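Q: based on what follows, work out the 3D shape:
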Amino acid sequence: MRKVIYKQFGDESVLELVEQAVPTPKQNQVLIRVKAVSINPLDWKVYGGEMKLMSGSKFPKAVGIDFAGVVESSGSLATRYKAGDEVLGLLDVFKGGALADYVVVQETDIALKPGNSSFEEAAALPLTGLSALQIIDKLAAVGKNQEVLINGATGGIGVFAVQLAKKRGAIVTAVVGTEGVAQAKQWGADTVLDYTRQDIQRLDQRFDAVIDLSTKLSFKAAKKLMKSRAVFITTLAAPVTLVRSFFNNLFSSRKLKVLIVKPSAEGLQTLAKLAEKDLQIVLAKTYSINQVREAYRETSRGRTIGKSVIVLD
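A: Here you go, the predicted structure:
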């Protein structure tokens, strides 16, 4: 089978497509024939060496976190899914390995694919969808009539965060680039700000939650936008940010929280049900596995709306 690996940290040029044996599922594992894998910013942060404290420095390493595919076979103790089931799921965020023709996973790492979604759409859901779900429901605990600012609202997480916040009854202000204004309105944002035309730090409004998905808004700057008892959430899980969060939250009413995605079968099932109902999944571009370097090079430049996906034929 084909698999994307890398043998040293670096840019997308370190990624290589190799041939490996198809893995055999253990008793409690499921073998999945992968149909599509989504691209996440965490991917290039890991293979770029930014997250080596979490990922380790032992090579070779693999790429790809979330995926959609078809169950090929199961170990004797894995009885929840049968051959032919269409599923979505995710692997360890710091180890990856989904960018391959086949993967083996625990049953708790997958859920049935939404019946109305393509494999490409389904692959775009797990990591960013779970991230949005955990941000909105856990870290920010968004409720009815709360005022929420989402900075970077047209990225992979933002697409879902806007929609989920509205489902919870929040009053949502989305910060986007010019090209994302119309779509953010379509997802239900009450107010849409174009950051190329308006400096959000000059806003008079104060928010119950400020969610930064761009990793460009600092906690110091965000404080000017926060109510006295508000929360700032960042996806930048750097060690220094985690330490700062701990000490800040001991003494300040304005909380700093860091997203560290926790895989959840229940969360995946919730997202799949929402997608079958009305949760919009937005695809930016699809690539073949042979275009893996091009895919990561283009996607890492940013300015895309939604998720880019690699399709395995």
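
Q: from here on, contacts and neighbour counts on C-alpha atoms
A: OK.

Q: please, where are all the helices along this protein?
A: With DSSP state H as the definition, the chain shows helices at residue ranges 41-47, 52-55, 119-123, 126-134, 156-167, 181-186, 219-222, 239-251, 265-277, 292-299.

Q: let me know which of those is tucked in deepest.
A: The highest average neighbour count among the helices of the chain, using mean count of other Cα atoms under 10 Å, belongs to helix 119-123 at a mean of 27.

Q: how about this one, so we can line them up?
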Amino acid sequence: MKTIAYQEFGGTAVLQTIDEPMPTIQADQVLVKIKAVSINPLDWKLRKGEMKLMSGSKFPKHTGTDFAGIIDAVGASVTNVKKGDEVFGTVKNNMKEGVLGEYAAVPSTLVWKKPAAINFVQAASIPTVGAAALMALQKIGKTTAQSRVLINGAAGGFGMFLLQLLRLDGVNITAVADTHALSFVKQWGADSVVDYSKENVLTKGDTYDAIVDLSGKMGYENARKIMKAKSVFINPIPSPVDILTTPIKNLFRSKKQIVLLSTPDKETIDRLVKAIDNGLEIEVSKVFPFAQSKEAYAYAEKGGYVGKVAIEVN
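A: Modelled structure (predicted):
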């Protein structure tokens, strides 16, 4: 089967289409014929070697963690899905595994039946950002109608889920996005918007109970200027150093930085599927064919798009 892999850390040029044997499945696994894979920032952070402390340096490595497809075979102990089911899911170890290829063997506990109302590309866009959005809600903590939350870089996949989920809680949301994305973030639930090409949210004079920095460009030290005395800054794309040092630093400050590490599980996915059934929107602004996987990653890494970017495989 054909799959996308790389033999060294680097830019999109290191991505190669290679032939590999068809995966074999264990008793608790399923074989999925991949229909679509969505792109997440972690994909290129891993490929560039930014997470090598966790991913290791053994090659070849594969890319792409969130997928949708059709069950082609099931292991002897699998009972939650059967051959022919349309599913979506994620890999067991997102630091070391990737599924951007024609088939993948994954644990049956990490695949879920695809909601009928959405297509494969939309389904592949759910697991990582959806789980992260629910985790962010938890870390933001108890909110009221007077709570003010700032989402920086709100127009991507994470922001798409988080805005719509926060809207259900009735908090006051300010979303920072580019001009072309303002209508989307308003539609998803923002009460007010900041066009970062025209305004600097750090100098507007407003303060917030929680800041979620989805762009990774604000940073905690800048965010402190617009955080209330007891507030949280949520960092969803931490470096290994952030992961190690943040808990210690938080012991000495009232404005907390929270490193967000989330893993999709059944409870999380059930909540997301229920939200989708109740009208939560999934915007996939650009879809590339498998043969243009390099171009897909180059496009995604530039940023500036709305919602998710995905690759269709079969």
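
Q: now the TM-score, please.
A: Overlay of the two chains. TM-score (TM-score structural alignment, normalised by the length of structure 1): 0.97; 312 aligned residues with a Cα RMSD of 1.2 Å.

Q: quick one on the thing from earlier: mind checking which of the helices of structure 1 is nearest Lys61 of structure 1?
A: helix 41-47 (8.2 Å; Cα to Cα).

Q: related to what we said a few turns ago, can the helices of structure 1 go into TSV with extra columns for distance to Val258 of structure 1?
A: TSV is the format used below for the helices of structure 1 (distance: least, Cα to Cα, whole Å):
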stretch	distance to Val258 of structure 1
helix 41-47	14
helix 52-55	15
helix 119-123	24
helix 126-134	11
helix 156-167	14
helix 181-186	24
helix 219-222	11
helix 239-251	7
helix 265-277	19
helix 292-299	23
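
Q: out of those helices, flag the one nearest Phe67 of structure 1.
A: helix 119-123 (4.4 Å).

Q: what's the mean deviation for that closest one versus structure 2?
A: Aligned to structure 2 and superposed, helix 119-123 of structure 1 gives a mean residue distance of 0.6 Å (mean Cα distance after the TM-score superposition for structure 1).

Q: now for that helix, which elements pack on it?
A: strand 29-38, strand 66-74, strand 86-90, strand 283-288, strand 307-311 (3 or more Cα pairs under 8 Å, 6 or more residues apart in numbering; DSSP states H and E).

Q: what's the local residue count around Met1 of structure 1?
A: 11 (other Cα atoms under 10 Å).

Q: thought it was touching Val22?
A: Yes - the criterion here is Cα atoms under 8 Å, and Met1 of structure 1 meets it with Val22 at 5.8 Å.

Q: for the closest residue to Thr263 of structure 2 other than its chain neighbours, give me its contacts.
A: Among residues not flanking Thr263 of structure 2 along the chain, Ala131 sits closest, at 6.4 Å (Cα to Cα, 6 or more residues apart in numbering). Ala131 of structure 2 is in contact with Ser262, Thr263, Pro264, Thr268, Ile269, counting by Cα atoms under 8 Å, 6 or more residues apart in numbering.

Q: look up how far Thr65 of structure 2 lies from Ala131 of structure 2.
A: For Ala131 of structure 2, the distance to Thr65 of structure 2 (Cα to Cα, to the nearest Å) stands at 13 Å.

Q: cool, Pro240 of structure 2 as well?
A: Distance from Pro240 of structure 2 to Thr65 of structure 2, by Cα to Cα: 19 Å.

Q: re earlier: which of the helices of structure 1 sits closest to Thr108 of structure 1?
A: helix 265-277 (5.2 Å).

Q: what's the mean deviation for that closest one versus structure 2?
A: Superposing on structure 2 places helix 265-277 of structure 1 at an average distance of 1.6 Å from its equivalents, by mean Cα distance after the TM-score superposition for structure 1.

Q: now the angle from that helix to helix 156-167?
A: 80 degrees (axes from the mean of the first three to the mean of the last three Cα atoms, to 10 degrees).

Q: residues contacting the spatially closest residue to Ile5 of structure 1 that is not a sequence neighbour?
A: The spatially closest residue to Ile5 of structure 1, leaving aside those adjacent along the chain, is Ala62, at 4.4 Å (Cα to Cα, 6+ apart). Ala62 of structure 1 is in contact with Lys3, Val4, Ile5, Tyr6, Lys95, Gly96, Gly97, Ala98, Leu99, counting by Cα under 8 Å, 6+ apart.

Q: those residues in strands, which ones?
A: Mapping these onto strands (DSSP state E) picks out Lys3, Val4, Ile5, Tyr6.

Q: ok, now how distant is the second one from Ala272 of structure 1?
A: Yep, that's Val4 of structure 1 we're talking about. 27 Å.

Q: still on that earlier bit, export the contacts of Ala131 of structure 2 to JSON lines and tack on distance to Ala104 of structure 2?
A: JSON lines is the format used below for those (distance: Cα to Cα, whole Å):
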{"residue": "Ser262", "distance to Ala104 of structure 2": "22"}
{"residue": "Thr263", "distance to Ala104 of structure 2": "19"}
{"residue": "Pro264", "distance to Ala104 of structure 2": "18"}
{"residue": "Thr268", "distance to Ala104 of structure 2": "22"}
{"residue": "Ile269", "distance to Ala104 of structure 2": "20"}
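
Q: give the closest residue to the residue nearest the centre of structure 2 in space, chain neighbours not counted.
A: Ranked by distance to the mean C-alpha position of structure 2 (Cα atoms, centre = their mean), the top residue is Val129 at 2.9 Å. The shortest distance from Val129 of structure 2 to any non-neighbouring residue, by Cα to Cα, 6+ apart, is to Phe158 (4.7 Å).

Q: just checking, that neighbour touches Ala133?
A: Yes - between Phe158 of structure 2 and Ala133 there is a contact under Cα under 8 Å: 6.1 Å.

Q: so Pro240 of structure 2 sits right up against Met51, yeah?
A: Yes - using Cα under 8 Å, Pro240 of structure 2 is in contact with Met51, at 6.8 Å.

Q: one step back: against Leu214 of structure 2, how distant is the residue nearest to the centre of structure 2?
A: 11 Å.

Q: then Lys198 of structure 2?
A: Counting by Cα to Cα, the gap from Lys198 of structure 2 to Leu214 of structure 2 is 19 Å.

Q: more neighbours, these two?
A: Leu214 (21 against 9).

Q: so what's the more buried one up against?
A: Counting by Cα under 8 Å, 6+ apart, the residues that Leu214 of structure 2 touches are Ile151, Asn152, Gly153, Ala154, Phe158, Gly159, Asn235, Pro236, Ile237.

Q: all good on my end, thank you.
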